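Peer 1: mind looking at a prediction? Sequence and model below.
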Amino acid sequence: MNNNAMTVEQRLNQLEDRFAIEDLIARYAWALDTGDVDALVACFVPDGAVIEDVFEEADHWRGHAELRRLGEHYRNVPNFPGRQHHVTQIQISGAGGKRAVRSFAFVSECQNEPPFPVRFAGYYEDQVVKVDGAWLFSERLIRLWDGPVLRNFPGHGEKIARKRPPQLVIRPNPN
């Protein structure tokens, strides 16, 4: 719908939805970075999924039980406390109760004194849905800043295969 044709109420609803979706993104980061597994799982619909397409093979976690295992894994990685997930440049498209969201992401590692190194630079491609008035992730795709997103640059556009660091080997339970 054209912004000029929108009523004031429609514009306010659109803004309200945007703020709620941005809050969902912040709740996810705070839950992950503070080891709050229950809050992390609560960011997703019951059959929601995280797909980490960073290394040679993508990892998939679908449903609250697998997402709980993902959150517990990160809570127990010895060098994870001190990381902070930062999300910027949030773009939201779609209408109604389902939206597509993409955003820049980087992770800093605050282990000791500044300067804090950047541990990860990439982006999210999310699907969010409104359930009983609340926005939740139905899918969260995590990607490095390479591959198809850079296809407009000469010599870029192919995914670069990366080996997984040993401490981050995560495989969902197939059962």
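Peer 2: Happy to help now that I have it. Numbers count the residues shown, from 1 in each chain.
Peer 1: from here on, contacts and neighbour counts on C-alpha atoms
Peer 2: Noted.
Peer 1: residues near the closest residue to Ala121 other than its chain neighbours, how many?
Peer 2: Distance criterion C-alpha to C-alpha, 6 or more residues apart in numbering; nearest residue to Ala121, sequence neighbours excluded, is Phe106 at 4.3 Å. Per other C-alpha atoms under 10 Å, the neighbour tally for Phe106 reads 17.
Peer 1: let's bring in a second model and compare:
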Amino acid sequence: MKYPPTYAQDRAEIEDLMARYLMAMDYNDFDTYAETFTEDGTLDYATGVITGRENIRAESKAFKERVGSMWRDVDGNPALLRHVLCHSVIRVDGDDAWHTGFWFEMDNGGPKNDKDRKTILMGTYGIYEDQLKRVDGEWKFFYRNIRNEFLPGRESVKENPVWNVDKGVLPFRG
């Protein structure tokens, strides 16, 4: 793979965006979460496809409320969910970029937890399939597809997902 001269800077900025996205979701900062998307960005995830920053803001808050009512720790509090992005492949072409990376989520509660003790559990996992755009000098998600390996119809592709990033293919599942 040949990288443009600005690749290291672009990659650092994109990785920072991804970290801010995950921290915002895990810490219920819905404004920051929504700001990681372009104004007309799309979030494609387990419960639907949402387009537009304001719609994403509202949906992220509603999603966290639903999760908080379903997953509880042993004391009856909403479980703490923490998401981790492991490895990422990023392709940059000018003001456009493509990304895929493996994510997983840990929590301290939920229906699978031993109710007699507090434990950290590996919850869900999958891959992200992203198209990003640089807007006013900042990288934003234009399209984020969250693939969940454990949900029928939401699994990742069967071939190496890096191939689609290298080709700049969107949508990743065609």
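Peer 2: That came through, no problem. Everything numeric in this text was worked out from a predicted model, so none of it was measured.
Peer 1: hmm, back to that, element containing the residue nearest to Ala121 of the first structure, please.
Peer 2: strand 98-109 (DSSP states H and E).
Peer 1: which residues sit against the next helix or strand after that strand?
Peer 2: Where DSSP H and E defines the elements, the next helix or strand beyond strand 98-109 of the first structure is strand 118-131. The contact list for strand 118-131 of the first structure (C-alpha atoms under 8 Å, 6 or more residues apart in numbering) reads 21, 97-109, 135-146.
Peer 1: the residue nearest to Ala121 of the first structure reaches Pro117, doesn't it?
Peer 2: No - counting by C-alpha atoms under 8 Å, Phe106 of the first structure stays clear of Pro117, with 10.4 Å between them.
Peer 1: for the strand holding Phe106 of the first structure, name the packing helices and strands.
Peer 2: Applying 3 or more C-alpha pairs under 8 Å, 6 or more residues apart in numbering; DSSP states H and E, one finds that strand 98-109 of the first structure contacts strand 83-93, strand 118-131.
Peer 1: where does that strand end up in the second structure?
Peer 2: Alignment of strand 98-109 of the first structure against the second structure: residues 96-107, by TM-score structural alignment.
Peer 1: that stretch: how far from the chain's middle?
Peer 2: Distance of stretch 96-107 of the second structure from its chain centroid, counting by C-alpha atoms, centre = their mean, to the nearest Å, is 6 Å.
Peer 1: do the same with stretch 38-49 of the second structure
Peer 2: 10 Å.
Peer 1: kindly report the same for stretch 6-22 of the first structure.
Peer 2: 22 Å.
Peer 1: what comes into contact with that stretch?
Peer 2: Contacts with stretch 6-22 of the first structure, where a contact means C-alpha under 8 Å, 6+ apart, come from 3, 90, 92, 128, 134-136.
Peer 1: corresponding residue for Thr38 of the second structure in the first structure?
Peer 2: In the first structure, Thr38 of the second structure lands on Val45 (TM-score structural alignment).
Peer 1: please disregard the earlier target; I meant Trp139 of the second structure.
Peer 2: With TM-score structural alignment as the criterion, Trp139 of the second structure matches Trp135.
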